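S.K.: here is a sequence with its predicted model. Questions after.
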Amino acid sequence: MRIKPWQTLIAILLLTLAAVWVDLPGQTLDPFGWKSGITVQQGLDLQGGIQIVLEARPPAGVEVTQDVLQGTRDTIERRVNGLGVSEPVIQTRGSNQILVELPGYRDPEQAVRVLQRTALLEIIDTNGQYLAPGTIVNTTAGPASDVLGNEPTPTAEPAATPQATASPATATATPSPGATPGVESTPAAGEPAGTTASPTPEAGATPTPDATSEAEGPVYETIITGADLQDAYPTTDQFGTLVVGFELKGEATRKFCDYTSSHVGFPMSIVVDKQVISSPQIESAICEGRGIISGLNAQEVNELVLQLKSGALAVPLEVVQSRTVGPTLGQDSIDKSIVAGLVGLGLVALFMILYYRLPGIISVIALLMYTSFVFALFKLIPVVLTLPGIAGFILSIGMAVDANVLIFARLKEELRRGRTIARAIEEGFEHAWPSIRDSNISTMITCAILFWFGRYVGATIIQGFALTLFIGVAVSMFTAIVVSRNLLRVLLTSGLFHNLWWFGLERRPAEPAPAPGD
């Protein structure tokens, strides 16, 4: 059964109302809270925030492969998610860099501290010796890259030369099962290796690749590593002090039980990046694989939990670029972009109405629908809007109008040839469609290439431009062919617009009659 124009028009109007409802800010006309998670995602240049470029600095003789770099990027992403940043950008750039953009984040020192640390966590046997917090040690566990299952590295793990922020360990095991000494581990090989925030480097400090090689003295045996960690979480000890709780998994629980059973009364040390955090005394055997790490303040506890749950970095990272973008600049950019968009839209609408008359009015209506559709898609996908992304959206508005120009120019040609208005409308759309299709598809292919290139080089401004332009061009084909065509069909059936003046012609030119079959 053939669908009638008015039926299609009803579907278009319902779709438009839905798009406008999504476009409305906040919870407007939303009594059921359906739009609670639908918001405009603003990029770094619009709402302000932090941009950090991290560069891998492996020890001598270690190669940073794409797999290692991608694994490091994934760990960084998990850490960023723990910071609670909305729509962050974390991507590799070139062969050894990672770009991190944190829109809306206002603490660059904490961001650098959390993202940069290698954070290989170990519990070591100190041979009965008490090691003070801050002591740099050599251990039998290799660098973080070894623990994560990457290629072995010939040198000791790079450490971050952190400050000793943890006070001497007060974490001790209580006799009750499940309370283990202030101990911790790093996540399992399949999981991200643990990281700590307790001994945190100064803001902006960079890892010192060979810090551990400077440690002199014995090599201590590693009992547990981050590869054995099941979970980490903030909790309190028997005195109500905030501490880091952890759980071991699998074979590590038995191994830890055997060790603590045979070393009751002896100290053992918790080490992060080859630096001692605390050295609690083992008061009883710990066989349930649970314990705590104390001696940290509230911020250090939260950061340590975040890093343990997200994993250890496979290679040390150095901050090579860091900048903070203020929200004032972003708001100013938004205001100017809105003005530019309104001015451009107004000029285009004026030209279309004056030159094409009724089809021009139809194109303006279709253009308003187009704008509501695209903005709704930006919120639903969601698309992170940046200043270049807004530029791509405005450019796509011009391309949407271009499709209507091709259609209406052909419509006028058909009218000059003596076609009826109804036949001229159909001929105009059918003959203009191949040109619209080919030009828009070629533009979309170009957008896809630009998006891939921007992702490879870490240029988010290119990605934002390409993505918004791609979506805009795709929607413009729908509005030009479906919306404009059905609006013209419905208006024609009303019988009010049979005068050629409405279509940009003063009168029908006297031309030869069309050939048979036309």
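M.R.: Cool, got the structure.
S.K.: switch to C-alpha atoms for all contacts and neighbour counts from now on
M.R.: OK.
S.K.: got the buried residues for stretch 326-345?
M.R.: 326-327, 330, 333-334, 337, 341, 345 (16 or more other C-alpha atoms under 10 Å).
S.K.: in TSV: those, plus secondary structure and distance to residue 76.
M.R.: Converted to TSV, the buried residues of stretch 326-345 look like this (DSSP: H, G, I helix; E, B strand; the rest coil; distance: C-alpha to C-alpha, whole Å):
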residue	secondary structure	distance to residue 76
326	coil	23
327	helix	24
330	helix	25
333	helix	29
334	helix	30
337	helix	33
341	helix	37
345	helix	42
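S.K.: this is the comparison structure:
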Amino acid sequence: MKWGSVTRLVAVVIAVAVIAVLSIQPIFPNVKWLPLTKGVSLGLDLRGGVHVTLEAKDTAVGKVNNDTMSQLKETIERRVNAFGVSEPLIQQEGKNRIIVELAGIQDPEKAVNEIIKTAFLEFKTEDGKTIITGADLKNATESKDPMSGQVEVTLEFNEAGTKKFAEATAANVNKRIAIMLDGQVLQNPTVNEPIPNGKARITGYSSLEEAHTIALLLKSGALPLQTEVIEKRTVGPSLGADSLNKSVKAGIIGVIAIFAFMLLYYRLPGLIANFALLVYTIIVLAIFSGLHVVLTLPGIAAFLLSMGMAVDANVIIFERLKEELKEGKTLRSAINSGFNRAFVAVLDSNVTTLIAVAVLFYFGSGPIKSFAVALGVGIVTSMFTAITFTRWMLHNTADTGIKNTKLYGA
């Protein structure tokens, strides 16, 4: 018996047990102190949130096309990020629709009015002609006059906008130019003199917070497109919690069945495989946390599927090991030969699955990408645990003097 092997095995078992106790429980959001759960967020289907479908419409100064829809999508993404919403799903549907899903939003009306909806800014003359839009806007900032206490938003136009604004104000002295946002008149001031510096002020806000919201919407990229909310629905957290609990129960039942089968059929290698599966789970969760993966129901399904594939690799290896032992080879020789003969089959099956994962990730979106990421991480990790870690554990176990081939499934 090599006591060094015994010491290494005991040290690894203790270390993994400690990490498991402290870290495993990846999909229980109420447990905040677990190290491997801090970077894992829950998706809309588990956490609840809001789903909104927007439809873009042509205006006098802008038409719906691929370029403007792409700009609209990017604008909404910038706004969502500016408001601190994590991992949103924003995608185009058809020629003129944008789908927005925001997990964890408690106030769907606020999400629509302050985050999602495009702030369509217009300056109109008395005869209804649009002279400038938010597309010509360079910056917008909110402020409060220290003397009067009046809250306002200061607009600064780009070079083209400055020229348009100067010409319009020069042509409309002593006339009104309405400042409109989303079709509503915010201000309708009279032009006293030409304004050549490309700056304007919007007043009439009830609070600095309201002005800040408008300024943020405008400077994050107002577009010459109007949008209409054609669908808005919420996903309740109770529905997500129910789905989460059912997924957890199914996963626990599946893992127990796998553990029992591996232990009863493959005996000592099965016990090692179960331990390697625990190591596999810890590594996958650590990667999820580091990548700040958003966990959805498809992601959980992929995680459980990858666990099955990790066990499948061990099954192939252990069957080869049994064949080598039946041929009369020594234990260590059988272990090496079994792993070498099984490696090609394990590699081929995992590579073909990774190709499918790459296709899903590239062409998919939202939950499909979540599934692809979880499955890809799981497959790569299972290759390590099955080919490297399990082999190391079997070698050290053989070196402890446990050489009865019946314990190895033969």
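M.R.: Perfect, I can see it now. Computed from a prediction, not measured in an experiment: that's the story for all the values here.
S.K.: just send the buried residues of stretch 326-345 of structure 1 back as TSV, with distance to residue 457 of structure 1 too.
M.R.: TSV is the format used below for the buried residues of stretch 326-345 of structure 1 (distance: C-alpha to C-alpha, whole Å):
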residue	distance to residue 457 of structure 1
326	24
327	26
330	24
333	25
334	26
337	26
341	29
345	33
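S.K.: tell me which residue of structure 1 matches up with residue 402 of structure 2.
M.R.: Mapped onto structure 1 by TM-score structural alignment, residue 402 of structure 2 lines up with residue 497.
S.K.: who touches its match in this structure?
M.R.: Residues in contact with residue 497 of structure 1 (C-alpha atoms under 8 Å, 6 or more residues apart in numbering) are residue 491.
S.K.: name the element it belongs to?
M.R.: Per DSSP states H and E: residue 497 of structure 1 is located in neither a helix nor a strand.
S.K.: ok, it to residue 469 of structure 1 distance?
M.R.: 35 Å (C-alpha to C-alpha, to the nearest Å).
S.K.: so stretch 268-285 of structure 2 matches what in structure 1?
M.R.: Taking TM-score structural alignment, stretch 268-285 of structure 2 hits residues 358-375 over in structure 1.
S.K.: only the buried residues of that stretch, if you could.
M.R.: 358-367, 369-375.
S.K.: check stretch 446-456 of structure 1 too.
M.R.: Within stretch 446-456 of structure 1, judged by 16+ other C-alpha under 10 Å, the buried ones are 447-448, 450-452, 454-456.
S.K.: among these, which pair sits farthest apart?
M.R.: Farthest apart among the buried residues of stretch 446-456 of structure 1 by C-alpha to C-alpha are 447 and 456. That separation is 14.2 Å.
S.K.: what comes into contact with stretch 212-229 of structure 2?
M.R.: Counting by C-alpha under 8 Å, 6+ apart, 52-59, 61-64, 68, 71-72, 75, 78-79, 114-115, 117-121, 133-135, 137-142, 153, 182 sit against stretch 212-229 of structure 2.
S.K.: is it correct that residue 290 of structure 1 is in contact with residue 246?
M.R.: Yes - here residue 290 of structure 1 reaches residue 246: they are 5.7 Å apart, a contact under C-alpha atoms under 8 Å.
S.K.: ok, residue 433 of structure 1 - contacts?
M.R.: When the contact criterion is C-alpha under 8 Å, 6+ apart, the partners of residue 433 of structure 1 are 407, 481.
S.K.: repeat that with 10 Å
M.R.: Applying C-alpha atoms under 10 Å, 6 or more residues apart in numbering, we find residue 433 of structure 1 in contact with 403, 406-407, 427, 439, 477, 480-481.
S.K.: closest to residue 280 of structure 1 among those?
M.R.: Using C-alpha to C-alpha, the contacts of residue 433 of structure 1 come closest to residue 280 of structure 1 at residue 477, 68.3 Å.
S.K.: how about that closest one, what's its partner in structure 2?
M.R.: Under TM-score structural alignment, residue 477 of structure 1 pairs with residue 383 in structure 2.
S.K.: so which strand or helix has that match?
M.R.: Residue 383 of structure 2 is located in helix 367-384, with elements delineated by DSSP H and E.
S.K.: tell me the helices and strands packed up against that helix.
M.R.: Contact here means 3 or more C-alpha pairs under 10 Å, 6 or more residues apart in numbering; DSSP states H and E; on that basis helix 367-384 of structure 2 packs against helix 268-291, strand 294-295, helix 297-326, helix 331-363.
S.K.: if we use 8 Å, what do you get?
M.R.: Judged by 3 or more C-alpha pairs under 8 Å, 6 or more residues apart in numbering; DSSP states H and E, helix 367-384 of structure 2 is in contact with helix 268-291, helix 297-326, helix 331-363.
S.K.: so which of these is nearest residue 177 of structure 2?
M.R.: Ranking those by proximity to residue 177 of structure 2 (C-alpha to C-alpha) places helix 331-363 first, at 47.1 Å.
S.K.: report the angle between that closest one and helix 297-326.
M.R.: For helix 331-363 of structure 2 against helix 297-326, the angle by axes from the mean of the first three to the mean of the last three C-alpha atoms, to 10 degrees is 160 degrees.
S.K.: mean shift between helix 331-363 of structure 2 and structure 1?
M.R.: Taken over the aligned residues, the distance from helix 331-363 of structure 2 to structure 1 averages 1.4 Å (mean C-alpha distance after the TM-score superposition for structure 1).
S.K.: off-centre distance for that helix?
M.R.: 28 Å (C-alpha atoms, centre = their mean, to the nearest Å).
S.K.: what about the match of residue 402 of structure 2, distance to residue 397 of structure 1?
M.R.: 27 Å.
S.K.: repeat that for residue 462 of structure 1.
M.R.: On the measure of C-alpha to C-alpha, residue 462 of structure 1 and residue 397 of structure 1 end up 18 Å apart.
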